[in-house]
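Colleague: My questions are about this predicted structure, shown below with the sequence.
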Amino acid sequence: MEKYQSISAIRNTNRSWPDKGITQAPQWCSVDLRDGNQALVNPMSPEQKLKFFKMLVNVGFREIEICFPSASKADYDFTRKLIDEGHIPRDVTVQILTQARKHLIEKSFDALRGAKRAVIHLYNSTSPAQREIVFRKSKKEIIDLAVDGAMMVRECAQKHDGEIVLEYSPESFSQTEVAFASEICSAVVEAWAPEEDEQVIINLPSTVEVASPHVFADQIEYMHRTIAQRDRVILSVHTHNDRGCAVAAAELAQLAGAQRVEGTLFGNGERTGNADLITMALNCFSQGIDPKLSLTDLAYIEKVYSECTEMSVSPRHPYAGELVFTAFSGSHQDAISKGLANYNEKGGVWNVPYLPIDPGDIGRSYEAIIRINSQSGKGGSAYILEQFYGFKVPKEMGPELGAAIQRCADEKGAELLHSEIYECFRKEFINLSGGCSLVSIENQPKTRHNTDKPHGVNVKATVIIDGQSREISGSGNGTIDAFTRALKTIAIDVKVLSYSEHSLSEGSQAGAAAYMCVQRGDGVSRFGVGVDTDITTASVKALVSAINRP
C-alpha cells in the first residue's frame, strides 16, 4: 500500500475538545443554491432556484449562499432577480462566491447592487498539491493572492450601498499544513482590519475529506487558538463527505471552536456531498438543543428538494428516510409499542426504544412506525390493530395472533398493509361460524326458591350444529356460564380460560369487542373474538369463534 499515504495527525497534547459538548446550534449557512446546485446533473432553473430559496427562508436559514455570479450569466441574473424583485427578507443575508481576481470581484459587486447585507466569499487553494502542481506558486505568492483579494473586496465594499461581510476560505484546508493555514488566514484578517464591531468569517473546508473526524477537530482547534484577532473572527467549517464523516467532522469541529457550519439539505454536493444540515439540526433537537430551524414538516422540505434537484432522499437517510422510524423486527416492535404506551400514559421526557425522536415532531405519521412482514412478531400486529382499528388484543392472545399474521405474510411474500392485517385478523378470529353457529340467544333472570331476588340467569339459544338448527338452554351464574352448560346438552364441552372486553367506539351505538380463550373437549385451547353492539352478545360470539377456530 505504498501508493497511498495517511494524513499526519497534529501533535496536540493540550487538546480540549474531547471534554466538551455541543450546547447550542451553530450559525447555519445553506450552500444548496451554489455548492449543491453545481453538483447536479441538471442544474436548477431560475424558477426552481427561487422556489428552493423561499423554502430555505421558511425553514429558518438566515445565511444562504446563492451562487457564483461572476462565473455565469445565469448566476448573475439570479442574483439580480432576488434583489430586484424583493425576495430577500430584511433578516436574511445572501452570500456569493468569487475568486481573488479584480474583474471577478467587481462583477460580483455589480450583481449585488441594492443588497442591504451580503457576504462576499473569497477563496484560493492552499494545499501543497494545489500550490506546487496546479498553480506552481510559493507560499508567499499564495498569501499575496489572498491578501490582494481581500483588499480588492474592501475597496469595492466601501463603494457599496450596504453592509459587506468578508468570508475567506483557504480551499483544500484539510490537506494544508495547519501552520501555513493559520498564517494565510491571519494575513487576510489583518489586511481586512475589522473594526471593533465588525467580524470576518474564516471558513475552513475539508474540500476533500482525507482523515478521520478527530484529525479535522485538531486542525480546527489549532486554528481557533492561533488565528489573529480571534475575537473578531467567526470560525466556520464546510465539510465534505468523501469518507462518510462530514456530519461527525462538523460536530467535532464545533467542540474545537467552530461557530458556524456551511452545508446542504440531505448532504447534496460535489462527489459524495457536504455536511447534511437536516441531520445536524435534528441531532441538536434530539439532545434537547433548539436547532434554530423549523423542521416540523420534513415531508414538505423533502418534496421541494426532490422537485428542484431531481434527486431523491434515501429510505435509510437519518430522520428523513421513509424507513428510519420503521420496525419490521418483532422484538423492536414490541419494545416500541410498549415505549409509546408508556409515554402516552406518563408523558415527560421522550424515552421510547429505537426512536431517537418523536416522529410526530417532524410531521411523520405514526402509521409507518410498525410495519408487518414475515420477520415481524405478535407485538407489531397487536399495535396496529389497537392504533388503527381499536382492538386491544390481550397479551395472552399474542402467539396465536402472531402465527396467523405470519402465515398471511408468508403467503403474500411481501409486507402486509394495515388493511390486510385487519382482514387477516377478522377472518381468523372475529365472529366465526362453521361447525357451530349462533343464530340467537336470550337470557332471563333466574330466581331462588321462595324468593323474588334474581340469582344467575337462564339462557335459551338457537344454534346450528353441522348444518342442523338446535334449540338449547342452560342455567348458570352468568350468560357465558349458562351458555357453556347449554352447549353440554349437545355434547359440546368447553371451559373458559380467560376473558376480556372493551368498547370499540364512543356513543350510544358503540360497538364492543370481547376476547375469550377456551379449552375445547379435544384439549386444544383457542382464542376467539366477538364483536357486537351488545357486550353480552359479543362475549357469546367470542366463545363460538374460539370453538370454530382450527
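Modeller: Noted; the coordinates are in hand.
Colleague: From now on I want contacts and neighbour counts done on CA atoms only, so please keep to that.
Modeller: OK.
Colleague: What count of nearby residues applies to residue 481?
Modeller: Here the number of neighbours of residue 481 (other CA atoms under 10 Å) works out to 18.
Colleague: What segments of the stretch 51-200 of the chain are strands?
Modeller: Along the stretch 51-200 of the chain, the segments classed as strands by DSSP state E, counting those that start in this stretch run 63-67, 93-99, 117-125, 163-171, 200-206.
Colleague: Tell me which residues of the fourth one come out buried.
Modeller: Buried residues in strand 163-171, counting neighbours by 16 or more other CA atoms under 10 Å, are found at 164-171.
Colleague: now that strand and strand 93-99, what's the angle there?
Modeller: Interaxial angle, strand 163-171 versus strand 93-99 (axes from the mean of the first three to the mean of the last three CA atoms, to 10 degrees): 50 degrees.
Colleague: longest single helix anywhere in the chain?
Modeller: In the chain, with assignment by DSSP state H, the single longest helix is helix 139-159.
Colleague: What lies in contact with that one?
Modeller: 99-102, 105-106, 109, 120, 122-126, 131, 163-164, 166, 180, 184, 187-188, 191-192 (CA atoms under 8 Å, 6 or more residues apart in numbering).
Colleague: Now, of those, which are buried?
Modeller: Neighbour-count burial (16+ other CA under 10 Å) applied to these gives 99-102, 105-106, 109, 120, 122-126, 131, 164, 166, 180, 184, 187-188, 191-192.
Colleague: Compute the distance between the residue nearest the centre of the chain and residue 297, please.
Modeller: What sits nearest the mean C-alpha location of the chain, by CA atoms, centre = their mean, is residue 319, with 1.7 Å. Noted for residue 319: a distance of 12 Å to residue 297, by CA to CA, to the nearest Å.
Colleague: repeat for residue 61
Modeller: 15 Å.
Colleague: can I assume residue 539 is in contact with residue 516?
Modeller: Yes - Residue 539 lies in contact with residue 516 (CA atoms under 8 Å); the separation is 7.4 Å.
Colleague: residues shared between the contacts of the two?
Modeller: Joint contacts of residue 539 and residue 516 (CA under 8 Å, 6+ apart) are residue 529.
Colleague: Show the contacting residues for the residue nearest to residue 541 when sequence neighbours are not counted.
Modeller: Leaving aside its chain neighbours, residue 541 sits nearest to residue 530 (4.6 Å; criterion: CA to CA, 6 or more residues apart in numbering). Shown in contact with residue 530 (CA under 8 Å, 6+ apart): 430-431, 513-515, 537-543, 545.
Colleague: Would you agree residue 458 falls within a helix?
Modeller: No - assigned with DSSP: H, G, I helix; E, B strand; the rest coil, residue 458 falls outside any helix and is strand.
Colleague: Please compare the first structure with the one that follows:
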Amino acid sequence: MTSSDRVIIFDTTLRDGEQSPGASMTKEEKLRIAKALERMRVDVIEAGFAIASPGDFEAVKAIADTIKDSTVCSLSRALDGDIERAAEALAGANSGRIHTFIATSPIHMQHKLRMQPDQVVEQAVRAVKKARNLCADVEFSCEDAGRSEIDFLCRIVEAAIDAGARTINIPDTVGYAIPHEYAELISQLINRVPNADKAIFSVHCHNDLGLAVANSLAAVVAGARQVECTINGLGERAGNAALEEIVMAIKTRHDLLGVHTNIDTPHILSVSRMVSGITGFPVQPNKAIVGANAFAHESGIHQDGVLKHRETYEIMSAQDVGWHTNRMVLGKLSGRSAFRSRLVELGIEMANETELNAAFARFKDLADKKSEIFDEDLQALVSETLSQDTPEFYKLVSLEVASKTGEVPHAHLVLSIDGKEVATDDQGSGPVDATFKAIEKVAQSGATLLLYSVNAITEGTDSQGEVTVRLERGGRMVNGNGADTDIVIASAKAYLNALNLMHMGTARAHPQVDGV
C-alpha cells in the first residue's frame, strides 16, 4: 500500500466531543484519554480549543508536552489571538498542528460573521499565514462547508493552500449532507482547485440526520484522506462520526474502499469504555462495534450458524476490536502485580505509587463485595480514584436508607463538609430522591438536577452501578460520577462529586461555541 491509500484518523473527542452538554473533562482525564488514543495509534489528537478558557489551554499544553507518537492539534478561529494562544499551548509538542477555521456558507457569513465574501477570504488567508509562521503543520476548515456555494469554496480553498495550509477540512457542520451529495462536493473541490494536490482533504461530519459515518465514507471514496471523528460518536447535538465505525468499516470493506488506517483496533473497546466512564455518557447496547450486543446472537438460527462458521452472521472478529482478548478476571486473591499488569494492558497509567496504592485499596474493597472484577470495573475504579485527587469539600461518611412498601422512603446521611461532619436526613419519592434531598438540605447549592443516569458496569446482580449526575447553576453545568455495588451509595457519590466540581469552579458554560 502507498501513502495515498492511507486514511489519516483525526480524533476530536477532547475538543468537539467535549462540546456535548455535560461532557466536561478535567485536564487529568483528557490526558488519560490522549494517552489511550496515542496507544491506539491515532494520527492526530485535537486536544482542545486553547483560547476558550485557561483550563482548555492547560489541557492542550499538558497533552502537547506528553504525547510523542501522535500529532497534537489545537483549534483556533481565524483570529490573531486564537492562533497565538494555540501556538503557545503547542510549543512543547513533538508534532503540533494549528487548526484554524472561518465560516463560508452564505447564512453564516451574513448572520454570524456579518462579512462579505472578499473579507472572509482575506481573513482566512491572513490566519493561515500567521499560523504557518508559528507552526509547520496548519489545517484550514471551511465552517458549514456543506451549505456553502461551490464556487466560493473553490476560491477560498485555493487561497488557503497558497497561504500554507496543508490540510483542508470540508465539514458538514450541521449534519445536513446526504452521502452522494457530499461525495460530489469533495470530488469537485479536488478536481477544480488548481493546487489541490498540495493538500490533504479532510472531512468532519455531524450526525444530525444519522449520516455522519456514511457521509465520511462517501467522502473517502471521493478522495478525502483524513476523517475527523470521535470515540463513541461523542459530540454536540447528535454527535460526530464514530471513530470505531469509520475504522472498522474501512478495515472490513477494504475490498470496496481500497484504503487503510494505522489504528491498532484491539484497543478500540477499552478506549470506548474509558471515554464513556469519564464523560458519563453510556454506550447503548445496540451500538455498532462497541455496544454490549454488537456480537451477541440470540436467534437460534444465528447461533447455530455462528457456531458452525463465524462468518455466517459476523462480518468481523470480536477480538479485532478488543472483545475478550487477553481477558483476565481478577478477584480478592489477586495481588498488586496482577492488578498493575492489567491496568497497563488497559492503557491505564498511574502517575505515582500513591495513586496506584489508592486504586489498589479500592480494588480490594470492591473485591470483598463481588467475586469477580472485570475490565469495566477497573476503568470505573480508576476514574473514581483519580477524581479523589481534587479536594473534597463534600464527602460521604455514612448513609442509611429506609424504603418500605406503603411508607415514604427516608434517608439519613453523615457528610463531611470542609472537614466538619454534619448529619442530615430527608424524605423522598424513592431512596435516591430522599438521599439527594437530604444532601441539598445542608449543601443548599441552588443547583438544578438536569440528568440522573444509571448504567450497570457489568452483568449480574453484584454488578457495580455507575451513576452520572448533571447539575446546572447560573447557566453552567457539571457532571458528577460515582460507582458502587449499592446503587443508592453510587448515586450519593455522584451527586457529591458534582457538588465538589461546582464548588471548585470547574463548571463550564453550555459549549455551543463556534467550531466545525
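Modeller: The structure has been received and is ready for your questions. Everything numeric in this text was worked out from a predicted model, so none of it was measured.
Colleague: circling back: checking the residue nearest to residue 541 of the first structure next. Helix, strand or coil?
Modeller: Relying on three-state DSSP, one would call residue 530 of the first structure strand.
Colleague: Trace it over to the second structure, please.
Modeller: Under the alignment defined by TM-score structural alignment, residue 530 of the first structure is left unpaired in the second structure.
Colleague: Which parts of the stretch 451-550 of the first structure are helices?
Modeller: 479-488, 535-548 (DSSP state H, counting those that start in this stretch).
Colleague: would you list those helices in a markdown table and tack on distance to residue 50 of the first structure?
Modeller: Shown next, in a markdown table, are the helices of the stretch 451-550 of the first structure (distance: least, CA to CA, whole Å):
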| stretch | distance to residue 50 of the first structure |
| --- | --- |
| helix 479-488 | 69 |
| helix 535-548 | 60 |
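Colleague: Out of the ones you listed, which one sits most buried?
Modeller: helix 535-548 (a mean of 26; mean count of other CA atoms under 10 Å).
Colleague: Tabulate the strands of the stretch 51-200 of the first structure in TSV, adding columns for distance to residue 73 of the first structure.
Modeller: Compiled in TSV, these are given as follows (distance: least, CA to CA, whole Å):
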stretch	distance to residue 73 of the first structure
strand 63-67	11
strand 93-99	14
strand 117-125	18
strand 163-171	22
strand 200-206	26
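Colleague: so which of these gets nearest residue 447 of the first structure?
Modeller: Nearest of those to residue 447 of the first structure, taken as CA to CA: strand 63-67 at 83.6 Å.
Colleague: What is the mean deviation of the closest one from its aligned residues in the second structure?
Modeller: Taken over the aligned residues, the distance from strand 63-67 of the first structure to the second structure averages 0.7 Å (mean CA distance after the TM-score superposition for the first structure).
Colleague: Which strands and helices lie in contact with that strand?
Modeller: On a contact count with 3 or more CA pairs under 8 Å, 6 or more residues apart in numbering; DSSP states H and E, strand 63-67 of the first structure meets strand 27-30, helix 73-84, strand 93-99.
Colleague: Residues touching that strand, excluding its own?
Modeller: Here strand 63-67 of the first structure has contacts from 28-34, 56, 75-76, 79, 92-97, using CA under 8 Å, 6+ apart.
Colleague: Narrow those residues to just the buried residues.
Modeller: For the contacts of strand 63-67 of the first structure, buried by 16+ other CA under 10 Å: 28-34, 56, 75-76, 79, 92-97.
Colleague: Touching, residue 492 of the second structure and residue 438? I think so.
Modeller: No - counting by CA under 8 Å, residue 492 of the second structure does not reach residue 438; the two are 10.0 Å apart.
Colleague: Now do the helices in the stretch 301-450 of the second structure.
Modeller: In the stretch 301-450 of the second structure, the helices defined using DSSP H, counting those that start in this stretch lie at 336-345, 353-369, 375-387, 431-443.
Colleague: what span of the first structure lines up against the second one?
Modeller: This points to helix 353-369 of the second structure. Under TM-score structural alignment, there's no match for helix 353-369 of the second structure.
Colleague: go on, stretch 218-237 of the second structure?
Modeller: By TM-score structural alignment, stretch 218-237 of the second structure lines up with residues 252-271 in the first structure.
Colleague: Only the buried residues of that stretch, if you could.
Modeller: 252-270.
Colleague: From one end of it to the other, what's the distance?
Modeller: 22 Å.
Colleague: same check, this time on stretch 496-512 of the first structure
Modeller: OK, stretch 496-512 of the first structure end separation, CA to CA: 19 Å.
Colleague: Read off where that stretch ends up in the second structure.
Modeller: So stretch 496-512 of the first structure is aligned with nothing, judged by TM-score structural alignment.
Colleague: Over to stretch 439-454 of the first structure?
Modeller: Stretch 439-454 of the first structure falls opposite no residue of the second structure when the two are matched by TM-score structural alignment.
Colleague: can you list the residues that contact stretch 227-235 of the first structure?
Modeller: Residues outside stretch 227-235 of the first structure that contact it (CA under 8 Å, 6+ apart): 182-183, 185-187, 189-190, 194, 196, 198-204, 224, 257-260.
Colleague: make it 10 Å
Modeller: Residues outside stretch 227-235 of the first structure that contact it (CA atoms under 10 Å, 6 or more residues apart in numbering) are 27, 167, 179, 181-190, 193-204, 220, 223-224, 253-254, 257-261.
Colleague: Narrow those residues to those in helices?
Modeller: Using DSSP H, the contacts of stretch 227-235 of the first structure in helices are 179, 181-190, 220, 223-224, 253-254.
Colleague: Check the secondary structure at the spatially closest residue to residue 243 of the first structure that is not a sequence neighbour for me.
Modeller: Distance criterion CA to CA, 6+ apart; nearest residue to residue 243 of the first structure, sequence neighbours excluded, is residue 209 at 6.1 Å. Classification of residue 209 of the first structure by three-state DSSP places it in coil.
Colleague: thinking residue 209 of the first structure is in contact with residue 175, fair?
Modeller: Yes - counting by CA atoms under 10 Å, residue 209 of the first structure touches residue 175, with 8.6 Å between them.
Colleague: overlap in contacts of the two?
Modeller: Joint contacts of residue 209 of the first structure and residue 175 (CA under 10 Å, 6+ apart) are residue 216.
Colleague: Of all the helices of the stretch 451-550 of the first structure, which one comes closest to residue 365 of the first structure?
Modeller: Going by CA to CA, the one of the helices of the stretch 451-550 of the first structure nearest residue 365 of the first structure is helix 535-548, 32.3 Å.
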